[in-house]
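Student: structure of the sequence below:
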Amino acid sequence: MSQINIGSAQIRSVLEMALTRRPIAYLAAEPALIEANRSWLAPHFLEEGDTWSLNFQTWVLQVDSKVVVVDPCTGNGRPHPIPQFDRLETPYIERFCATGVRPEDVDYVFCTHMHHDHCGWNTQLRDGRWVPTFPNARYLFVRREYERWDPNGADYRAVDYNDGVYERSIQPIVEAGLADLVMDRHRVTPSLEIEPAHGHTLGHAMLSLQSEAQEAYFTGDVFHHPLQLIRPELQFGDCDDLAQAIETRRRLVARGLEREALIIPAHLPFPHAGRLRRDGETLVFAPATGATGSQPD
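Tutor: Down below sits the predicted model:
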């Protein structure tokens, strides 16, 4: 478990799993770009042998006397075409409780988007049924994103790695009466606001935190690796609208520089986050300072 503080807000990570030693070549970044940025990429975002790691993790945020869960990972016991995610059995709930928060203590659950690794633990399997993991929470689903994945919706398009996710992780929440379908911009608490960040999926969103004159953005999959902020056209994995994704990254860079905000994407390993700054003519994603804790085995 790791912890980050922003103003009066406490942010803790809950790791589900990690994919380590992925070749940086997966980003299709030319060697010259890697070399030009090696000084700040290493050791957190560029590891031995020019590899990098992806964490699959949840954020547990406490602010304004509320507990907010951001992006509850993939979940146990679910079939998946990618072997690393197939029928996971991880101690996620035990790690979650190690934050000092129990599932029943959660006030809000927010999924930046509805890919399997960002909404799976919305539910868990009990007695053959998928039931809400956080029974007292309101689940905040951006309407545009919900409609993109609703099999009966006009915007639905099947994606093999997301097969069955709606039925297991979204529909049971709606049927339990715990879902709030919200607009692209939605105020959650005085310190928290959902904002549009389209591209990776049609309704992808991010969560903005402002506390005691400090800012942080939970950006989901706006980017998977910091080089995508330096070169926004770099793409990793699937994308609903690449042009929108590139524009969203450009807007995030401009805003991050202007506001000196902490940027917390979904998948970075410790210290999980960073701030954009200029070093002469060079754009740098500087690893967050002040994060505490470590990554479990």
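Student: from now on I want contacts and neighbour counts done on CA atoms only, so please keep to that.
Tutor: Fine.
Student: how about the helices in the stretch 101-250 of the chain?
Tutor: Taking DSSP state H, counting those that start in this stretch as the criterion, the stretch 101-250 of the chain carries its helices at 116-119, 143-149, 165, 171-175, 227-230, 242-259.
Student: buried residues in the fourth one?
Tutor: Of the residues in helix 171-175, those buried by neighbour count under the rule 16 or more other C-alpha atoms under 10 Å are 171, 172, 173.
Student: that older thread, would you format the helices of the stretch 101-250 of the chain as JSON lines with distance to residue 10 included?
Tutor: Compiled in JSON lines, the helices of the stretch 101-250 of the chain are given as follows (distance: least, C-alpha to C-alpha, whole Å):
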{"stretch": "helix 116-119", "distance to residue 10": "20"}
{"stretch": "helix 143-149", "distance to residue 10": "27"}
{"stretch": "helix 165", "distance to residue 10": "30"}
{"stretch": "helix 171-175", "distance to residue 10": "27"}
{"stretch": "helix 227-230", "distance to residue 10": "26"}
{"stretch": "helix 242-259", "distance to residue 10": "20"}
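Student: please provide the structure for the following sequence as well, for comparison with the first:
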Amino acid sequence: MNNTVVIGDVSITRVQEFAGASLSRPGFLFPDSDPAFWATLDDPDFYDSASGTLRTVLHTWLIRSGGRTILLDTGAGNGKERPYAPVYGHFDNAYLANLAAAGVAPGDVDLVINTHLHVDHVGWNTRLDGRSWVPTFPNATYLMPAPDFDYWNPLKHPRPPGDGNQNVYEDSVAPVHAAGLVQLWSGEHRIDADLVLEAHPGHTPGSSVLRLESGAAGALFVGDILHNPVQIAAPDVNSCWCEDPAMARAARRRLLAEAADRRLVVFPGHFGGHSACTVASSGGVFVVDSWASLARI
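Tutor: Predicted coordinates:
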């Protein structure tokens, strides 16, 4: 199964954590979306028309660049207590085995990038060792956006009852910071000659994009700025988790326009099927132009 693509001097491998049915319906996850869109959609990679539920996919982008091994987003993690996001609670997935199958042991990872600090993007930052959460990747630097690090800290901003990010900072962010592995950044952060992190707030205060520019080729790793292809067809559709709706819409339109204009490959955080694509624009309407050569999941 082909899980790797190469862009310029950089290789990108999809490492799967979970792919399967969910209980989420479009009206919940995408309250701005038009029900007519889903009524005509027949695409099992993203939507089960028989049950009317969305498909859930969690994966990490394993990036090899400049001699370093980089993980972009770390899914939900195993064994986490998630009282208000039970779909991500007490996972027992083969993520580390999948990472090993891609040729990477936890100690090999040089850099972990969290595009934002939502529950399903930081889980494997840590693992349970006895009764303590410890860094899964002990030799890595963890790059976290400073605005999210502050925003999700419950001592500064207590989470309201029912918040899906309950416990996430405590078990998946704070232990890594306590171990001295976190590097906070804001605005823009250059990783190497081919990779740079950019702030594109809206989905969260620190929501970020990893830009790849290598030779004549390029890509955008957009995290949850794009959560589902409905947001390509209708960029003003936010997910229910977008913290600042207006800023999220602006970021999505800005990035889609650039991707279409410059033929950049777009790597979202949760796309099923081939998981990455190029987009085209005609008359202000965006469409998927072609899917990446990654095997469907």
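Student: select, out of the helices of the stretch 101-250 of the first structure, the one closest to residue 57 of the first structure.
Tutor: Closest to residue 57 of the first structure of those, according to C-alpha to C-alpha: helix 116-119, at 8.6 Å.
Student: which residues of the second structure does the closest one align to?
Tutor: Mapped onto the second structure using TM-score structural alignment, helix 116-119 of the first structure spans residues 119-122.
Student: over to stretch 219-238 of the first structure?
Tutor: Using TM-score structural alignment, stretch 219-238 of the first structure lines up with residues 222-241 of the second structure.
Student: buried sites along that stretch?
Tutor: Within stretch 222-241 of the second structure, the residues scored as buried using 16+ other C-alpha under 10 Å are 222-228, 230-232, 234-239.
Student: same question for stretch 206-216 of the second structure.
Tutor: Neighbour counts over stretch 206-216 of the second structure (16+ other C-alpha under 10 Å) mark 206, 207, 208, 209, 210, 211, 212, 213, 214 as buried.
Student: same question for stretch 19-26 of the first structure.
Tutor: For stretch 19-26 of the first structure, by 16+ other C-alpha under 10 Å, it's 22, 23, 24.
Student: between the residues you listed, which is closest to residue 40 of the first structure?
Tutor: Relative to residue 40 of the first structure, the closest of these is residue 24; by C-alpha to C-alpha it sits at 14.8 Å.
Student: now for the closest one: which residues touch it?
Tutor: 46, 50, 51, 52 (C-alpha atoms under 8 Å, 6 or more residues apart in numbering).
Student: re earlier: just tell me which of the helices of the stretch 101-250 of the first structure ends up closest to residue 17 of the first structure.
Tutor: Between residue 17 of the first structure and these, the tightest spacing by C-alpha to C-alpha is seen for helix 116-119, at 10.3 Å.
Student: how much does that closest one stray from the second structure?
Tutor: Following superposition, helix 116-119 of the first structure is found to deviate from the second structure by 0.7 Å on average (mean C-alpha distance after the TM-score superposition for the first structure).
Student: buried sites along that helix?
Tutor: Buried-residue list, helix 116-119 of the first structure, by 16+ other C-alpha under 10 Å: 116, 117, 118, 119.
Student: now those as TSV including distance to residue 87 of the first structure?
Tutor: Output for the buried residues of helix 116-119 of the first structure, formatted as TSV (distance: C-alpha to C-alpha, whole Å):
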residue	distance to residue 87 of the first structure
116	12
117	13
118	16
119	15
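Student: quick revisit: of the buried residues of stretch 222-241 of the second structure, which pair is most distant in space?
Tutor: It's 223 and 234 that sit farthest apart of these, by C-alpha to C-alpha, at 17.5 Å.
Student: quick one: residue 59 of the second structure and residue 71 touch, right?
Tutor: No: using C-alpha atoms under 8 Å, residue 59 of the second structure makes no contact with residue 71, being 10.2 Å away.
Student: what residue in the first structure is paired with residue 277 of the second structure?
Tutor: If you follow residue 277 of the second structure across to the first structure using TM-score structural alignment, you land on residue 274.
Student: that match: how many residues sit nearby?
Tutor: Residues lying near residue 274 of the first structure (other C-alpha atoms under 10 Å) number 22.
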